[in-house]
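Participant: Requesting a structural model of the entry that follows:
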Amino acid sequence: MANTGAASQLYDTMDRHHTEVEPEQGPLRFLLAVLRPLGSLKWTIILFAVSLVLVMAGTLSQESLNMEQVKQRYFTSWIAKLYIDDFIPQVFYKHEPFYFWLPFPGGALVGTLLLVNLLAAKITRFHARARGGRLAAGLAALAIGFALMLAVIITGGSSEGVQGEPPMSYPTLWKWVCGGLAAAWVGLLAVGVTADSPRRRNWSIAGVVVMGALLIGMLTGYMTLSDPGLRILWQLLKGTGVAMIMMLGCHLIFDKQGGNVLLHFGVALLMVGQFAYGDRQVEQKLQLAEGDVSNTLINTGKLELAFIDNSNPAETKVVGIPGSRLRAAHEWDSVISDPAVPFDVKVPAFYINSKLVDPNDLPADKPNLATTGQGLELAVEEARMQGGATGGINVASAYVELLSKDSGESLGTYLVTQFVNDGQSLFVTPAPDEFESVTVGDTTYEMGLRFQRIVKPYWVKLLDVRRNDYAGDTKAQSFSSVIRLVDPRNDENRKERIWMNNPLRYRGETFYQADHVPVPGGKERTGLQVVQNSGWLIPYLACSITGVGMLFHFLGSLNRYTSRHDRETHPKLFFPVAMSVAVAFVTLIVSMKLIPWSAVAMAMNPDRAKTTRDLYRAGEIPVQFGGRLMPLDAYARLTLKTLSSKESVPLTEAGQEMINRYAMEEVSPSAMEKYRDPGMREKRLPALQWLMEVSADSDEIYDLPMIRIDAAEVLAEVGIERRRKSKLYSLSELMPASARVREMATKANEKDSAQLSFKERKIIELASRLHLYDVVSISMQMPTPRQIPDELLRQMFASELAGREITDEFRQLASFEDLRRRMELIAEIPSPGLIPQQGQAELPRPERERWLPLSNAYFESIKDRLRDPEAVDPTAGFMTMVKAYQDNDPLAFNQAIDQHDELIRPRMAEDETGWKLTLERWMEATWPSGTAMILYLIVLVLALAHLLSGVGALRASAWAMLIGILVVHTFAIVARIVITERPPVINLYSSAVFIGWAAVLYGVVIEYLGRRGIGNLLAAAAGSMTLMIALRGLSGDDTMPVLEAVLDTQFWLGTHVITVTLGYSATFASGLLGIIYLVQSWAGAEQQTRKEVYRMMYGVTCFGILFSFIGTVLGGLWADDSWGRFWGWDPKENGALLIVIWNALMLHARWDKMVGPRGFAMLAIGGNIVTAWSWFGTNQLGFGLHSYGFTSGTMMWLGLFVASQIALIVLGAVLPTSKPPQTEGPGWENKRI
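Facilitator: Alright, predicted model coming up:
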């Protein structure tokens, strides 16, 4: 039993880095005495707690405030006004706002104190361990690293030419990257071969395998980086090189504490960089139509009352009064007098946001303030200020009274408003801005309220702007602008292309692609954001320095642990027979569930094609929808799930003929009872067969309950009295009220979303479901002309039919024209495309036309055959398949599948004919994630049984099963990567799958190290819960969608998103271990067992802060690369920051011994709340860049989860620890297993 605690000693070693320094005698003694309290970890923890409150308040207040106001209230102020109402957003609870506030430390004050605390702590707690030559070498390395760091920062912000490009070509840089990775692989191989420690050898071999696979992918071209990715990698490589040199110096001087010193230096650098540059950066906009030339940028952060003197044709003079002065003059009823301004100015009214009204409509108690100018024809009223939740813009207006500087006499009160003076920049209108003309002496000035203009020494001409949408969808895949930049002073004349995530850096300014707007006349307009930030490289350096410091710190601890661990002896802890049985069981389940046996049987016995429909192959037919190709079965599931919230519908009320087609036989009256009253197992119509019924336009489809209605108010509105348990209703039941529902939804959509009632939201939901069915049915059915009533014809063709009779020929022509318009419309809106257009196969992907819906393609084929009787109908195969389904003819059905494939295959491009569709069809049919979830639940039972019984074979079996399930889980993730051609996390669904995978991996490794069953419990619980969340709560939409233009970057998806998600997973894993610790303490576990779980918690938290910090900073770098701001205080960014702060608070509280094991466990459970908020809560706010995925169900489950975690924390604080039993017996606490 000498090695009882060996498995968790890894986490002990991580705790030994805060060495107190005794004050030396001499002049430094007084300084150290002053700095010691300033560097107290208690101050650190308090400041972290205050930061949590500030970040949360700043996040929630974005519902009603714009970003600049949020920053001024909370983040850049020294003393903040903490409004209690900010913590109760209207999206969570509708209420009347109240304005009670408390003084609170602001972001500027907290940041300054944290920096002082950090510096004081490092000065008093760390000291040089090196002497002589070692110390000199360390200081030299630090000096070199520091000099290189300054050089990187200065050159990045210089005003000479283009910055950010590597000094070599991108292909050369990629070769160097591959060479560096190959050298690292060789080094790992050498370590593995020469290592005398089995543990170190095993870890080296694992690293060799992983790095070798990565290297093979890079060398074969499957895993590569585009030029924009390599540009970012170059910046990170520069930072990593600086960090490695500084790490060498820190290690030479501080020895084991070197990593800790370096990581805190990186944090300090990031803080100083944001203080020095973060809020001083200037954001400007440049809006150009194709062919336009400009040298004037718009500073949207500053408003001004501009006086423009155009008297000299060669030069325009502009004098501006800042908007802040206008507002202050209005609030204080003062006069603005400035020598540069030709008038004195009073401001009777100033509105941050306003709306235009007719002067005649003004109330009697609020007369028109304008006495001259355009204010006599227009008037404004104050409007509710726009914030994050509304997504609108503020349009400022003011009434200004001009006074003569000589006599003080009033020259009139004018209305100045951005509606008129700044319409081009705000609303992208082609009409020129209009200004008031005012004259002083011989000079006439144009006066207007507008954003500040900044004149540059260079000119920009827009040569071309492009927006590429995904085929068959309105979602933009990319925006790009081609510009010519001419700088006469520096003799520059360069043509550059700018697109999302690929800015142009020129002379200290960075040009980012912001938006694209089509304008009347066929031209297109681009919006470029131009940011001046000379410290843009500081976050890159800080990320690299902190990451290297953390890695060396934690890897050093890991190395010391493994060295000590290998010196100890271990009893045999594996049970080969039990593990073999477990592996065999997993293999059996996987074989049963993950092999599509229907397809195998059809392939092995061709005669089955005569008697059985090959629905597996039918489901593999390609469909273009949502901007991508997907199997027909996937489209059917997605559509039916949107209509009914399920992937199948019950047949209990289906018609006789539909049931016959489902069963492929004539169902007898006695057998029909199994369908009508099935008992526990009701018969359900799968999505693919439902789509066949829709395509056939069978009579029974209209009587099949399939449209979900949850709200009783909506049922009453549509006149349905019978409420079904399934909450599904048929088209025939809804048809009488369909027009009224759509009309109500149209009116509701005109309202502000925040003002919608529950009933209105549900009416909109029902109308959208009815519209979806219309789109599907029109797209998938044979197009048929409608008979238009004569009354409607006379309205539609009044002039043509004036004084004429309506003939049958005219009715036919009108019906055909109506059909033509419907077919054009269905081809323009998002609808399922089944037929590739002719002549597209050789074109590059962005230039291809979308696939046509079946009905549209059939209509076009009719026109083609009228022109050429020999023309082939590309819809013949699918139409035959639908008819064969309706006729219950399996042979004709299966032959039609082959016919459809032969007709469309020649029209498809090479990249559309791969095996991705086959793989996705397999995933839809076999459900590997669901299989993994069920197996995790089985392992969870085994893990609990082991902990209660102490039977070692159960622990070994559970661990072996976890390895097998992890393989299945991994394969599911790899399959998604192959299908989407993206990294593993691209939306909330995939994040849940990946978080579960990472947590399982943590658990498997912990169990391998500790072998006490705790890792099994952690892995099984995390895997089953996260997959349940993914499959039950996040699979309502397409789980493998195409991405918005700003997300279309492999580099950031593969770095920022992955590391942040690993941070989520580690924090959740720590929280689960915290729950286990509390349960152990209540159950009377032995102290040594609880101590091991405590150390596991601590170790996982260390990895949590590593991944969370690096991922969060990488997210800031992504934002900088997309919009020019490293930190924008977006809710999702703030959520990630909360996780970093919470993990830091936990670790510092432990190091300062402010909390013991139980307190640390309670904090870890609190980390579950913080992570859940960052993961789901921020998406539910309705504002910010990540305001997607809102559902009331998500909010309910999030609230229940938070309540459960709070309950556990309260119980942890209240319930006492039970004493261990006096005698040993079965159970996790009393046996070494």
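Participant: going forward, measure contacts between C-alpha atoms and count neighbours the same way
Facilitator: Noted.
Participant: in a strand, that's where residue 1129 is, yeah?
Facilitator: No: going by DSSP: H, G, I helix; E, B strand; the rest coil, the assignment for residue 1129 is coil, not a strand.
Participant: ok, now which ones touch the residue nearest to it when sequence neighbours are not counted?
Facilitator: Nearest residue to residue 1129, sequence neighbours excluded (CA to CA, 6 or more residues apart in numbering): residue 59, at 7.4 Å. By CA atoms under 8 Å, 6 or more residues apart in numbering, the contact set of residue 59 is 1129, 1130, 1131, 1134.
Participant: neighbour-wise, which of these leads?
Facilitator: Using other CA atoms under 10 Å as the neighbour test, these are led by residue 1131, with 25 neighbours.
Participant: so who does that residue touch?
Facilitator: Applying CA under 8 Å, 6+ apart, we find residue 1131 in contact with 59, 60, 1178, 1184, 1185, 1186.
Participant: repeat that with 7 Å
Facilitator: For residue 1131, the contact set (CA atoms under 7 Å, 6 or more residues apart in numbering) comprises 59, 1178, 1184.
Participant: separation between it and residue 767?
Facilitator: Taking CA to CA, to the nearest Å as the measure, residue 1131 falls 31 Å from residue 767.
Participant: if we can go back for a sec, now, among the contacts of residue 1131, which is nearest to residue 563?
Facilitator: residue 1178 (43.4 Å; CA to CA).
Participant: In a strand, the closest one, correct?
Facilitator: No: with three-state DSSP as the criterion, residue 1178 is located in helix rather than a strand.
Participant: In this structure it contacts residue 1133, no?
Facilitator: No: between residue 1178 and residue 1133 there is no contact under CA atoms under 7 Å: 9.2 Å.
Participant: this one as well, want them side by side:
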Amino acid sequence: MADALYCMPAGWNWHAYPLWHDSNPFSTSPNRMTKYERHTASRTVPILLISICAAYLLIPLKPSGTDSDFNINALAKVPVSYKGRVKPFDTVARNCLMVISGRQKLENQTLDLNAAHWLLDVLSRPTTAEEYEVFRIDHPDVLAIFGWQKTDKKHFSARSIREHGTELIRQAQLAGQIPSQKRSLFQRKVVELASHLTLYDALANYRSLHLIPPISPQHDWMDAATAANYTETSGQPLPGMRAWRKVLEAFNKQHADHFNQSVKNLADIYQENEPMATRQARHETLFNHYAPFAQCRVLYVFITILIFLSWIAFTQPLQAAAMSILLLTFLVHTGGIATRIYLSGRPPVTNLYSSAIFIGWGCILMCLVLEYLYRNGIPTLLAATSGFLTLLVAWALTGDGDTMAVLVAVLDTNFWLATHVVVIVLGYSATYLAGLIGLVFILRGVLTSSLSAGESKKMGQMLYGILCFALLFSFVGTVLGGIWADQSWGRFWGWDPKENGAVLIVLWNALVLHARWGGLVKQRGMAILAVFGNIVTSWSWKGTNMLGVGLHAYGFIESAIFWLAFFMASQLLIMAIGCLPLSCWRSFRVTTRSQTRQQANDGSPK
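Facilitator: Predicted coordinates for the structure are as follows:
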């Protein structure tokens, strides 16, 4: 089947074509379409596909309607303070529900509630909220605590959990006596469920949610208890507190008109007293609703499909459409990062979530440059693939809640976040992209007949250039990190696991380039070594956090250990495939047969 995709008989000989060659054998032949028809198709197909994608991106901007008489969307835009950051009510609801339930919406046979509606029920109708099945429990031993071993359900209500609360508390206390690094999976899941229940209770009792804005620039946001004490001691009623009380009372009694008017009054009070916080809260609510990175994930998959289809038919129109859609998606991706910078007031990379988004952005930017230089479709495929995979990783990292959380003191330095962190993450991007080019080189050579000598040289040039950038960014980023460490901790280098991982990336990129300069490897060897760079970078970026030691021991995720090991094993498998003898490479066999036949034809009598 692979030979059929890339070769066609032409007289006695067979001529191999690259996948993206203009003379693709599966493109519409001139006998079937006139020149005018081909010209029309080459213009119409890209315009049609781009229009569809543009419409897909614009539709979410339409204000969402509601089947309810309650204007909960207006309340979702009201700013509140939670865990040290002022954010809209919508963000608090989404993050808390994501932590507790692993989702941002309640949907089942009887319910269809957004996160803001759920949190409003928790605050104003606790009896009703207790019945919502929001707590995710999937470990069999934890389910056994409640006698639910045989159930197929994954989500349970707070009321049903409280019925067996004594045993849960006992197990959580026992697990709490064991250091976190030595706990079993069951003990970690018990502690996690107990913490989720504590989070839920803190919301329901108004302990963690600061609803009342500061009365002056010298004061902080206040929770309900603090606001009540202030009113009692000062004798001055707080307008925000009265407005919130009316909103919650109206929703508790299910009086829609009263609720909507109370929400309007509340929004007016915040607009008057906290105009900047109100404006940012509106923008963040729109950002949450639009979910730009989720939109980009879908379009990156669509671009990948277009590139594959272009290797079968309509080569130029589909590749032109793919490139245009990639530029459009890249703008949305960039806009998402810029919006996060505006909302958080920080540089683009502040945690693992934002680093995943920025790594993908850096890969796509470099791929756009490569596509401009080589114009062969491969960089477009690499851009779409890297964009989708990194945004998928970012989505998996949202389970911890707020992705724009307040930074710890040592990280609360915009200058170093904008220099060391950004540069080192660009080094990650370049190293990952080099590994992805190497992976495509190997699979293309082994599985297809399209990797001719000319295409091998082009991909080698692409790989070499990206490796040079990877070495530059990773080296400069590591040096800047040492300077930051010297200012923060009084030493340039401390052999911290994260520091060791950073220098490993520098050394590995230098090793690959020196092997190339020394003639030890050519295109194939460089591609195999570049694939191993994916393992080195993954360990430095995420693996060091799994050790639980050092100054960079943050962002531990249980499932990350398995997926990290799986990814490393897959890269080792690709390297093993790349080390197969050239006789096992389809491209090499086709090239050899072509050369043999050419020599035979040259030697045949005329």
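Participant: related to what we said a few turns ago, ok, residue 1178 and residue 1133 of structure 1, which is more surrounded?
Facilitator: residue 1178 (26 against 22).
Participant: Just give me the match in structure 2 for that one.
Facilitator: Aligned by TM-score structural alignment, residue 1178 of structure 1 pairs with residue 544 of structure 2.
Participant: Equivalent analysis for residue 671 of structure 1, please.
Facilitator: For residue 671 of structure 1, the aligned position in structure 2 is a gap, per TM-score structural alignment.
Participant: May I ask you to confirm that residue 671 of structure 1 belongs to a helix?
Facilitator: Yes: applying three-state DSSP, one finds residue 671 of structure 1 inside a helix.
Participant: And it, how far from residue 663 of structure 1?
Facilitator: 11 Å.
Participant: same deal with residue 1081 of structure 1?
Facilitator: Distance, residue 1081 of structure 1 to residue 663 of structure 1, using CA to CA: 57 Å.
Participant: Between those two, which is the more surrounded one?
Facilitator: Legend: neighbour count by other CA under 10 Å for residue 1081 of structure 1 and residue 663, higher for residue 1081 (22 against 11).
Participant: Which positions in the helix or strand hosting that one come out as buried?
Facilitator: Assigned by DSSP states H and E, residue 1081 of structure 1 falls within helix 1058-1083. Buried residues in helix 1058-1083 of structure 1, defined by neighbour count with 16 or more other CA atoms under 10 Å: 1058-1082.
Participant: now do stretch 541-558 of structure 1
Facilitator: Neighbour counts over stretch 541-558 of structure 1 (16+ other CA under 10 Å) mark 541-554, 556-558 as buried.
Participant: on that earlier part again, which one among the contacts of residue 1131 of structure 1 gets closest to residue 603 of structure 1?
Facilitator: For the contacts of residue 1131 of structure 1, the residue nearest residue 603 of structure 1 by CA to CA is residue 1178; the value is 48.9 Å.
Participant: Please name the residues that touch the closest one.
Facilitator: Counted by CA under 7 Å, 6+ apart, residue 1178 of structure 1 has contacts 1131, 1132, 1135.
Participant: quick one: which of the residues you listed is nearest to residue 896 of structure 1?
Facilitator: Taking CA to CA as the measure, residue 896 of structure 1 sits nearest to residue 1132 out of the contacts of residue 1178 of structure 1, at 49.3 Å.
Participant: so how far is residue 97 of structure 2 from the alignment partner in structure 2 of the closest one?
Facilitator: Matched by TM-score structural alignment, residue 1132 of structure 1 corresponds to residue 498 in structure 2. Residue 498 of structure 2 is 32 Å from residue 97 of structure 2, where distance means CA to CA.
Participant: The two: who's more crowded?
Facilitator: A direct count of neighbours by other CA under 10 Å for residue 498 of structure 2 and residue 97 places residue 97 higher, at 26 against 22.
Participant: which residue in structure 1 lines up with that one?
Facilitator: So, by TM-score structural alignment, residue 97 of structure 2 is matched to residue 640.
Participant: same thing with residue 455 of structure 2?
Facilitator: Checking TM-score structural alignment: residue 455 of structure 2 goes with residue 1089.
Participant: part of a helix, is that match?
Facilitator: Yes: assessed with three-state DSSP, residue 1089 of structure 1 lies in a helix.
Participant: buried residues in the lengthiest strand in structure 1?
Facilitator: Ordering each strand of structure 1 by length in residues (DSSP state E) puts strand 443-469 first. Neighbour counts using 16+ other CA under 10 Å place 445-453, 458-467, 469 of strand 443-469 of structure 1 among the buried residues.
Participant: Next secondary structure after that strand?
Facilitator: That would be, after strand 443-469 of structure 1 and using DSSP H and E, strand 476-487.
Participant: okay, the angle between that next one and strand 443-469?
Facilitator: On the basis of axes from the mean of the first three to the mean of the last three CA atoms, to 10 degrees, strand 476-487 of structure 1 is oriented at 140 degrees to strand 443-469.
Participant: Read off where the next helix or strand after strand 476-487 of structure 1 ends up in structure 2.
Facilitator: Next along the chain after strand 476-487 of structure 1, taking DSSP H and E as the criterion, comes strand 492-499. On structure 2, no counterpart of strand 492-499 of structure 1 exists by TM-score structural alignment.
Participant: which secondary structure elements does strand 492-499 of structure 1 contact?
Facilitator: strand 476-487, strand 509-518 (3 or more CA pairs under 7 Å, 6 or more residues apart in numbering; DSSP states H and E).
Participant: how does it look with 10 Å?
Facilitator: Helices and strands touching strand 492-499 of structure 1, by 3 or more CA pairs under 10 Å, 6 or more residues apart in numbering; DSSP states H and E, are strand 443-469, strand 476-487, strand 504-506, strand 509-518.
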